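[1] Sequence plus predicted model, see below.
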Amino acid sequence: MFKALVVLLFISHIFSAYAYDRVSGKLFASRSEVYGQNGMAATSHPLATQTAIDVLKKGGTAVDAAIAANAMLGLVEPTGAGIGGDLFAIVWDAKEKKLHGLNASGRSPQSLTLTELTKRGLTKIPSFGPLPVSVPGAVDGWYELHGKFGNLPMAELLTPSIHYAKNGFPVSEVVAHYWKLNAQRVGHYDGFADTYLIDGKVPKTGDIFKNPHLAATYEKLATGGRDAFYKGDIAARIAAHLKEQGGFLTKEDLASHTSEWVEPVSTNYRGYDIWELPPNGQGIAALQILNLLEGFDIRNMGFGSTEYIHTFIEAKKVAFADRAKFYADPAFNNLPVESLISKDYANERRALIDKKKAALSVNAGPVDGDTIYLTVADKDGNMVSLIQSNYRGMGSGMVPPELGFMLQNRGELFILDPSHYNTYAPGKRPFHTIIPAFVTQNGEPWMSFGVMGGATQPQMHAQILINMIDFDMNVQEAGDAPRVIHSGSSSPTGGMMISGGKVHIESQIPMQTKRELIDKGHKVEESIGVFGGYQAIRYDAERQVYIGASESRKDGYAAGY
C-alpha cells in the first residue's frame, strides 16, 4: 500500500510538472522564440507570414516582403487593414546603417471646412459614414517604399494576394470574431454586403471567403502603378461613391496626395535607443513614458507588482496629457517635439507622479510649440517595421462599388475646436494612432516591433521594452506577458486634462494586486480584446541571427529560414 502511494505521488508530480512548467519561457508565454539566419517575418495572419517568407526566398528585400504581406492582410484580415487606410513605416538600411521613416497618412478633403462641420451642429466628427473619410495613403506608401528599397516587381508582390482573392481562403478565428462585430456596426452601408458577406451572411471561422473585386483592384495596381489608384478609374469610383453618400473627398484630393519621408526621433532608455516617428502620430508618447519611468527602479519593483503598475499608469497619464494637446499635423503647427522627448522635461514632469495615489487629472506641460502590424528582415540585414489600418476595425463603412475595400475613418480624430493643434482644416492630416517602432544599440539594429491597438499603442510599446530591458524577458515572453492599459478621457480645450480613467487589466495579474491598485484610487476592471496584437524581430548582432515573435492574441505567427 505504501509503495503504491509513493508511485502515485511520483506520477502526480510528473504530470504536475508537465502541466505547470515550461521547457522554455515563462508560464504566460504561448510558445518559444523563432530563430532564423537568412530572413524573418512576423505578422498577424499565417498566409501573410508565408507570403513574406516566400518573397524573401525569391530574392526580395525586407520591404518587398512587407508590401506583399500587407497586401495579403488587406484580403485575409480586412478587420484591421486594407488599401482604404493609411500606413507608417521605419526601415533599417543595412548598407547605410541608417533608419528611414515614412509617413503615408492621407489628408482631409479640400472642399470640407470647419465652418461646414460646425454649421451642422456637430461637436465631433462622426465615427462612421462619409464625413470621417480622409485620403487613403497606404498604396502610395507601398510605392514609396518599393521605389527606395524594393527589388522584385510590384506585380510579383501582389500575385499571391490576387490568387487568394480569386480562389478563396479559410477565415481565421480572431478575424471571424471581429468581422461579426464590424458587420453589426457598418453592415448597413451600401456595398458592404456585396463585398464582405457570403450569401448574405457574415463569414464564420473556417468559411471560404473570396474577394474578386479586390483581386481586380490589385491587378490594376500591378499594371498601372500608384497612379491607377490615385488618378484613374479607382479614384473616380471612390469620389463618385462618396459624393452619392454625402461626402466631400474628390478625385482632386486623391490626385494631389503625397507621402512624406521623415526622420525618426528617439530617446535612450537604459542604454537602448528607442525610435518612433514624429507627429501627426502618437509615437513620441512612448518615448515620454519611458523617459519618466527611467527615474524609477523598475527592476526591483518586480513585474506585475502594485508599485510598478501604479507607477506606469501615472507616467502614462502625464505623457498623454501632452499627447492630447500637442500631437497634430506638423505642417499646420510648430510642434515642440524636441522639448517633449527631452530628459530635462521628463525630470520636471516626473514630480507629478504620486507614489501613493492615483491622479484624477493632469495638465499638459508648459512647452511651446484597429490595425495590423508586421515586421520583416532579410538576408542582407535590412529590416522594416510597418503598421497599417483603416481605423475602428474595417473603417468608415464606405465601400466604393466593385473595388473590394472599405475607406478609412481617420478624420474622426480631428477636433472641432478652432484653437486646438489638431483642429479640423482642409488638406490636413489628422492625429494618428498607428505607430511602428524600432530599437538600436550602439548603432546596430536590436529590434523591430509594434503593437496594434489604437490609442493604447504607446503604453504597449513601453511595456514591451520594460519587459525585456527591466524584467529580462525574451522577445516572445515580452509580448505574451499580461498587460495593463489605462484609458482616460481628454479635454479638447484649455489645459488638456486627463481624467482618472479606468485601468484595464488582464486576468493573469494577481487579485491582490488589483485590490491594492483600487486602494490607491484606481478604477480597475478585467477586460478582453483591448490589449492589441504584437509582432517583433530581434537581431542578435554577435551571432547574426534573427529572433522572431508573434503573440497569442492574434491568429498569426513568426517564421524564419
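    Good, I have the coordinates.
[2] CA atoms for contacts and neighbours, from now on please.
    OK.
[3] before we move on, what SS does residue 239 have?
    When classified by DSSP: H, G, I helix; E, B strand; the rest coil, residue 239 comes out as helix.
[4] how much space between it and residue 251?
    Taking C-alpha to C-alpha, to the nearest Å as the criterion, residue 239 is separated from residue 251 by 6 Å.
[5] Residue 183 too?
    From residue 183 over to residue 251 (counting by C-alpha to C-alpha), the distance is 28 Å.
[6] can you check residue 189 too?
    Distance from residue 189 to residue 251, by C-alpha to C-alpha: 22 Å.
[7] of the two, who's got more company?
    Neighbours around residue 189 and residue 251, counted as other C-alpha atoms under 10 Å, are more numerous at residue 251. The numbers are 20 against 16.
[8] That one is in contact with residue 236, isn't it?
    Yes - counting by C-alpha atoms under 8 Å, residue 236 is a contact partner of residue 251 at 6.0 Å.
[9] Could I get the full set of helices for the stretch 201-350 of the chain?
    Per DSSP state H, counting those that start in this stretch, the stretch 201-350 of the chain carries helices over the ranges 212-224, 227-230, 233-244, 251-255, 284-293, 298-301, 306-326, 337-340, 343-349.
[10] Three-state assignment for residue 448, please.
    Counting by three-state DSSP, the backbone at residue 448 sits in strand.
[11] Could you pull up the residues touching it?
    Taking C-alpha atoms under 8 Å, 6 or more residues apart in numbering as the contact definition, residue 448 lies against 375, 383, 384, 385, 437, 438, 439, 536, 537, 538.
[12] nearest spatial neighbour of it, skipping sequence neighbours?
    The spatial neighbour of residue 448 that comes closest, neighbours along the chain excluded (C-alpha to C-alpha, 6 or more residues apart in numbering), is residue 438 at 4.5 Å.
[13] Alongside the first one, take a look at this:
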Amino acid sequence: AQNGYPISPTLGQYWQLGYNKFKETLSGEEFTSWFKTFAPDGRAPKIGEIWRSPGHADTLRKIAETKAESFYRGELAERIDAFSRQCGGHLSKDDLAAYAPEWVTPIRVHYKGYHVWEIPPNGQGIVALMALNILKEDDFLAKESVDTYHRQIEAMKLAFVDGLKYVTQRDQMKVTVEDLLSDQYGAARRALIGEEALMPEPGEPVRSGTVYLATADGEGNMVSFIQSNYMGFGSGIVIPGTGISMQNRGHTFSLDPNHHNYLEPGKKTYHTIIPGFLTKGDQAVGPFGVMGGFMQPQGHVQVIMNTIDFHLNPQASLDAPRWQWIEGKIIEVERDFPEHIALALERKGHQIKWGMGPGGFGRGQIIWRTDDGVLVGGTDHRTDGTVAVW
C-alpha cells in the first residue's frame, strides 16, 4: 500500500470494468473518495502501472498498532461512523463495537472415500455439498461424457434452488442442515434426474468481489481462506483518507417477509463466499476454493469431481473447462468447452450459452497433501494467482 503495487493483467481488466461502471452510475459527494482512491489520475490504473494507496497503509498501521481496536472502537470506527451519517447510511460505531467473530463447526458430506467440508449457512457451501450428496452414488466412467455433464448440471440445479430457498442464518432456517444433507433427501433429489433437462424446483426435506487463498506448512497446518467486498469494489463508498472501501456483502437478501432469507436487523443473510477443505479418513488432504459469486459452489463440485472421480492433479483440476447453471435450463459454458458435448446437452433440453471470457467461471486455488506428505499446489489460469513455495 505504501510503496505501490504493479497492476497485474486480470486485476487491471476488472479494475477498468469497475471504473467504467462507477463512472456511469455513481454521482454525488459520497462517492468522491472512491475515485480519489482507486482512480487518482481520473482513470483506472493501467496494467503494469504502479498504484499506491497511502491511506490504506496508514489504516493498516493503526489496526496493527491497536490490535484492531481502532477499527472497532477507536479512531477508524469514529471516521466510519461520521462518513456513514454524512452519506445517510445506517452503519454506526455501535455496530462496529458490537461485532464479534463467530467460531463455527464446518459441515461435511462423505463423497467416495473422502469428506468434503464447507462453512455452514449462512454461506452457500451447503449447495456444493447437496450437489455432491446427489452425485455420490453415480459411477462416472469418463469426464468428457455427455452423461457426466448432464448429471452434474442437474444435481447442481436441484441443490441451488434448495439453497436459494432455505439458506439464511442457520438458527433462523426453517429446515435443518442435517435434513438437507441426509442420505434420504439426497436419494430423493437424485431420483428426479432423468434423460432430459429438468426445470428445477425446491424440494421439501423432512423437518427434524472475492479473494481466495490457501496455505500449508511442513508441520501439517493448513488454511482455507476467502474474503470479499462483493461486486468488485463493493458499495463504492470509501471512507476519506483511510482507503477503507465499504463492502456490499449484505446484498443477497429478500424483502418478502415470508421468505426464509428475509432481511432483519442483525441477521446474516445468504452469503456466497465459501472456503472448502478435503479430508480422507482422519487425515487432511488440503484446502481448496473457487471464488466468483454464485459460481463458487459450482466450481467446488467440478474441482472435487475432477480430483476424486477423474484423478486429475490440482492444476489440471483447475484448468479443465467449466460450466455454470444460470437459471431454469440455461447453462453457460467456457469457450474451450467441448462443442460436441455442448450440442449433445442441447439435445437433452439444456439451453447452452457460450461465455465471452473466463471471468464468470470462477478463479480457484488448491493445495493437496499426498500420502507421502508432499504438498502439491495448483493456481487458476483465469486469475493472477501463483503458487509460492519456500
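    Received the coordinates, thanks. The model shown is predicted, which means the values in this text are computed figures rather than measured ones.
[14] if we can go back for a sec, the helix or strand encompassing the residue nearest to residue 448 of the first structure vs the second structure, mean deviation?
    Element membership of residue 438 of the first structure, judged by DSSP states H and E, is strand 437-441. Superposed on the second structure, strand 437-441 of the first structure shows a mean distance of 0.6 Å to its aligned residues (mean C-alpha distance after the TM-score superposition for the first structure).
[15] okay, that strand sits on what stretch of the second structure?
    Aligned by TM-score structural alignment, strand 437-441 of the first structure falls on residues 276-280 of the second structure.
[16] And the contacts of that stretch?
    The list of residues contacting stretch 276-280 of the second structure from outside it, by C-alpha under 8 Å, 6+ apart, reads 113-119, 125, 224, 284-289, 300.
[17] rerun that using 10 Å as the cut-off
    Here stretch 276-280 of the second structure makes contact (C-alpha atoms under 10 Å, 6 or more residues apart in numbering) with 106, 108, 110-119, 125, 128, 214, 222-226, 284-290, 297, 300, 304, 366-369.
[18] Stretch 508-528 of the first structure too?
    28, 303-307, 309-310, 313, 354-360, 481-486, 500-507, 553.
[19] Filter the contacts of stretch 276-280 of the second structure down to the buried ones.
    Among the contacts of stretch 276-280 of the second structure, those scoring as buried are 108, 111-112, 114-119, 125, 128, 214, 222-226, 284-290, 297, 300, 304, 366-369 (criterion: 16 or more other C-alpha atoms under 10 Å).
[20] ok, now which ones touch residue 352 of the first structure?
    Per C-alpha under 10 Å, 6+ apart, neighbours of residue 352 of the first structure: 314, 315, 317, 318, 359, 362, 363.
[21] repeat that with 7 Å
    Applying C-alpha atoms under 7 Å, 6 or more residues apart in numbering, we find residue 352 of the first structure in contact with no residue.
[22] and it, what pairs with it in the second structure?
    Structural correspondence for residue 352 of the first structure with respect to the second structure (TM-score structural alignment): residue 192.
[23] so its match sits in a strand?
    No - secondary structure of residue 192 of the second structure (three-state DSSP): coil, not part of a strand.
[24] how far away is residue 227 of the first structure from residue 248 of the first structure?
    Shown here: residue 227 of the first structure relative to residue 248 of the first structure, a distance of 21 Å by C-alpha to C-alpha.
[25] Of those two, give the one with the bigger neighbour count.
    Here residue 227 of the first structure and residue 248 are compared on neighbour count by other C-alpha under 10 Å; more neighbours surround residue 248, at 22 against 17.
[26] residue in the second structure matching the more buried one?
    Using TM-score structural alignment, the partner of residue 248 of the first structure in the second structure is residue 90.
[27] Let's verify residue 15 of the first structure: helix, strand, or coil?
    When the structure is reduced to helix, strand and coil (three-state DSSP), residue 15 of the first structure reads as helix.
[28] Spit out the contact partners of it.
    With C-alpha under 7 Å, 6+ apart as the criterion, no residue contacts residue 15 of the first structure.
[29] The counterpart of residue 226 of the first structure in the second structure: neighbour count?
    Mapped onto the second structure by TM-score structural alignment, residue 226 of the first structure lines up with residue 68. Residue 68 of the second structure is surrounded by 15 other residues when neighbours are defined as other C-alpha under 10 Å.
[30] same thing with residue 218 of the second structure?
    Applying the criterion other C-alpha under 10 Å, we find 9 residues in the vicinity of residue 218 of the second structure.
[31] Please report the distance of whatever residue of the first structure lines up with it from residue 450 of the first structure.
    Taking TM-score structural alignment as the criterion, the aligned counterpart of residue 218 of the second structure in the first structure is residue 379. Taking C-alpha to C-alpha as the measure, residue 379 of the first structure falls 21 Å from residue 450 of the first structure.
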